[in-house]
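# fold the stuff below for me.
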Amino acid sequence: MRLSIKQWIQVVVSLAVAIWIFWFLYKDVKMESLLEALQQASLFWICMSIWISVLGFGLRSWRWKLLIDADLAEKLPTSRAFWGLMIGYLVNMLVPRAGEVARCGVLKKTDKLPVSKLLGTVILERSVDLLFMIGVIFLAFVLEREVFVGLAEDLISLDAIKTGFKEYMPLLVGGVALLVIVFYWVTSRYRDHGLVKKFHHFMRELIGGLKSVQRMKNRLGFWSASVGIWVIYFLMMYFIAMAMPSTANLSPSSVLMVMVMGSIGMVAPVQGGIGTFHALVAFILMTYGLTEEEGKIFAIIVHSSQVLIVLVAGVISLLVVAKISVTTKPQAGHLRNN
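Below you'll find the model as predicted:
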């Protein structure tokens, strides 16, 4: 993957921010405390967390494969989707959000599938994840309402939100309307230009990928996998909580709240949620009576276990993909003729 100078600057800046946040959080945490916590932790529960996480990546790969299969004459092997997915996660640790494009590029290389259509399936997949994340946040609000309301009052000023909404809404609406008008004018005036034609083709492929859920045969499997992915996210964190004496007594609803905060931290545009994940998880654990150091140690153990999986599986996936020849029988590379 080639990056422009501007993109490299963005990568360096985001990485520097992530490292600074991480350093600021952990500069006062002694290595002896971390090692002691690891010695006291249950290896069984940590291994269970890692195992269930790998299962989650496999389930996510299978769900993505179901979307891709909607437009293929022959089904894509789940292993191919898994290699692409793990390479994507590996790329995300260097360039935030670039992994979504990278995993599509992997399947273009191995199975000759169009990147634009694959991007449509990825966007659809992420949109579904966003809906489930909103649902999980709502569930956490119902189960941990007092904690949730307390956090909202401390971090969010409703009066400031209302004032900003009234002040900037006309500007936002006007800006969107202007962009729509300019876009329509450019595409109408230069409709026969090669670049515009390529853009139209890309958008058709993208929209086709987004609509793949309508053509998918195994819709029950897709939605069941979507639920299962979030259940696995919860179990992954719950098993780590069970492993450590400081968090072993947390209730399932408390761990759910921790998972919500961690998920929000992972959305931040920094490599692998470094720093933001740790900060939010440590912060919410302090509201449940843990010390600041205990919260930070829990966060780094959870995050490190995920990073370890991505590094190992990502490197293995790179090696496997490097050996796959695109000249072999492209089973999944033939699009279904509609």
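
# switch to C-alpha atoms for all contacts and neighbour counts from now on
Fine.

# list the buried residues for stretch 175-192?
Neighbour counts over stretch 175-192 (16 or more other CA atoms under 10 Å) mark Thr187 as buried.

# stretch 123-136 too?
For stretch 123-136, the neighbour count (16+ other CA under 10 Å) marks 123-125, 129, 132-133, 136 as buried.

# now swap in stretch 305-322 and tell me
In stretch 305-322, counting by 16+ other CA under 10 Å, buried: 305-307, 309-311, 313-315, 317-318, 321.

# sort out which one of the residues you listed lies nearest Gly194 for me.
Val321 (33.0 Å; CA to CA).

# surely that closest one and Thr110 touch.
Yes - using CA atoms under 8 Å, Val321 is in contact with Thr110, at 7.1 Å.

# rebuild the buried residues of stretch 123-136 as JSON lines, extending it with secondary structure and distance to Ala152.
Shown next, in JSON lines, are the buried residues of stretch 123-136 (DSSP: H, G, I helix; E, B strand; the rest coil; distance: CA to CA, whole Å):
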{"residue": "Ile123", "secondary structure": "helix", "distance to Ala152": "29"}
{"residue": "Leu124", "secondary structure": "helix", "distance to Ala152": "30"}
{"residue": "Glu125", "secondary structure": "helix", "distance to Ala152": "29"}
{"residue": "Asp129", "secondary structure": "helix", "distance to Ala152": "23"}
{"residue": "Phe132", "secondary structure": "helix", "distance to Ala152": "21"}
{"residue": "Met133", "secondary structure": "helix", "distance to Ala152": "18"}
{"residue": "Val136", "secondary structure": "helix", "distance to Ala152": "16"}
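
# let's compare: structure for the following, please.
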Amino acid sequence: MPKALKNVLKFLAFLSIGLLMIWLALKDMTPKDYADVKDAFLSGNYWLVVPAFIIGIGSHLSRALRWRILIDTQHYKPGVLNTFFAVMVGYLVNMGVPRLGEIARCGVLANYEKIPADKLIGTMIAERALDLVCLAIVFLLCFLLQLDIVSAYLSAEVWPALEQKIANANVTQLLVLLGIVLVVIGVVIYLLKRFAASKAAIKLRALLRGVMDGFLSIGKMDGRKLGWFLFHTLMIWAQYLAMLYVGFLCLPATQELGLTAALTVLALGSVAMIVSPGGIGVYPFLVQKTLLLYNVAGPIGMAFGWIIWGAQTVLICILGLVSFIWLPIHNKKSAGKS
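This next block holds a predicted model:
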């Protein structure tokens, strides 16, 4: 299958998820709900978008600086501006096809800094894997800091549904499910052995080695670099959290929400950004459902989700386009000075 067609199909698949979430959010809304959403939008203090933008730029800069530290362990020293521009171009591409932007930013930096692309891909994958670890920590903090809310939700929504499913399942159904699981495990083991020498398997092993090298490079950092690396990791997530907290202040109905609520929105919002282009549809939907836990009415939660998603999207589009345009200009000037 041609690569371009594959990317188009991938985009359409992810976009369909976002459109499905939009439909699910809108299908049961009444005229009063639409009026409440409109009132929520009109009640917003949009001047607070300015500090949110500044915090957002800071988070993207911290990401670029952290990636630059990781690249430095491979004995390459890319420029700060080129690294930042590459990160923003990657974010912009991700708005179209999730995960393709990660390859794009490596390609951009490899082109302008003359760094082998495989070295950059290894560090990029290690960096994103570290972000998954950070996201898991965010989920754990959400659970530990809000045991009362989590336990109430599980008692009211999750456990009754599970108990009903188990009660309705007979022995035959359970045995069939167990058989399917065993068959899937057997097929996976067979495929791993059968195609161990294939080109795809060789590439996968090389990719995993690159990831491992990226992680091992963290351990090779001296104390000062490791300190800055961990500092920027903390700053990335702290600034994400701060953006959401400032966002709460935009609407009268969410002004009383605290950092724990922002932490929960951050966790689920991060998942939304993975499963659809730029989180379209999914991000507002998950934010709306999350804020219901904090007694925020559905229409208000929907309005808040779209405001935050819109602010993040506008920021990425502006910075991504500026970076795309300014990259050749900046590097032409740099070449002229050398």
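
# output the buried residues of stretch 123-136 of the first structure in a markdown table, with distance to Lys329 of the first structure appended to each entry.
Below are these laid out as a markdown table (distance: CA to CA, whole Å):
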| residue | distance to Lys329 of the first structure |
| --- | --- |
| Ile123 | 28 |
| Leu124 | 28 |
| Glu125 | 28 |
| Asp129 | 33 |
| Phe132 | 37 |
| Met133 | 39 |
| Val136 | 42 |
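
# what does Leu67 of the first structure align to in the second structure?
Matched to the second structure by TM-score structural alignment, Leu67 of the first structure sits across from Leu70.

# ok, that match - contacts?
Shown in contact with Leu70 of the second structure (CA atoms under 8 Å, 6 or more residues apart in numbering): 123, 214, 217-218, 229.

# closest one of the residues you listed to Lys27 of the second structure?
Thr123 (43.3 Å).

# surely that closest one touches Ile71?
Yes - using CA under 8 Å, Thr123 of the second structure makes contact with Ile71 at a distance of 6.4 Å.

# for the two, indicate the residue with more neighbours.
Thr123 (28 against 22; other CA atoms under 10 Å).

# what helix or strand is that one located in?
helix 117-145 (DSSP states H and E).

# quick one: the counterpart of Met124 of the second structure in the first structure from Val213 of the first structure, how far?
Here Met124 of the second structure is matched to Val122 in the first structure, going by TM-score structural alignment. Distance, Val122 of the first structure to Val213 of the first structure, by CA to CA, to the nearest Å: 11 Å.

# so the two - more neighbours on which side?
The neighbour comparison of Val122 of the first structure against Val213 (other CA under 10 Å) goes to Val122, with 22 against 19.

# dump the residue contacts of that one.
64, 100.

# all helices of the stretch 201-338 of the first structure, in order?
212-215, 219-243, 252-267, 276-286, 292-323 (DSSP state H, counting those that start in this stretch).

# grab the nearest non-local neighbour of the residue mapped onto Tyr238 of the first structure from the second structure.
Tyr238 of the first structure maps onto Tyr245 of the second structure when the alignment is built from TM-score structural alignment. Nearest residue to Tyr245 of the second structure, sequence neighbours excluded (CA to CA, 6 or more residues apart in numbering): Ala262, at 5.8 Å.
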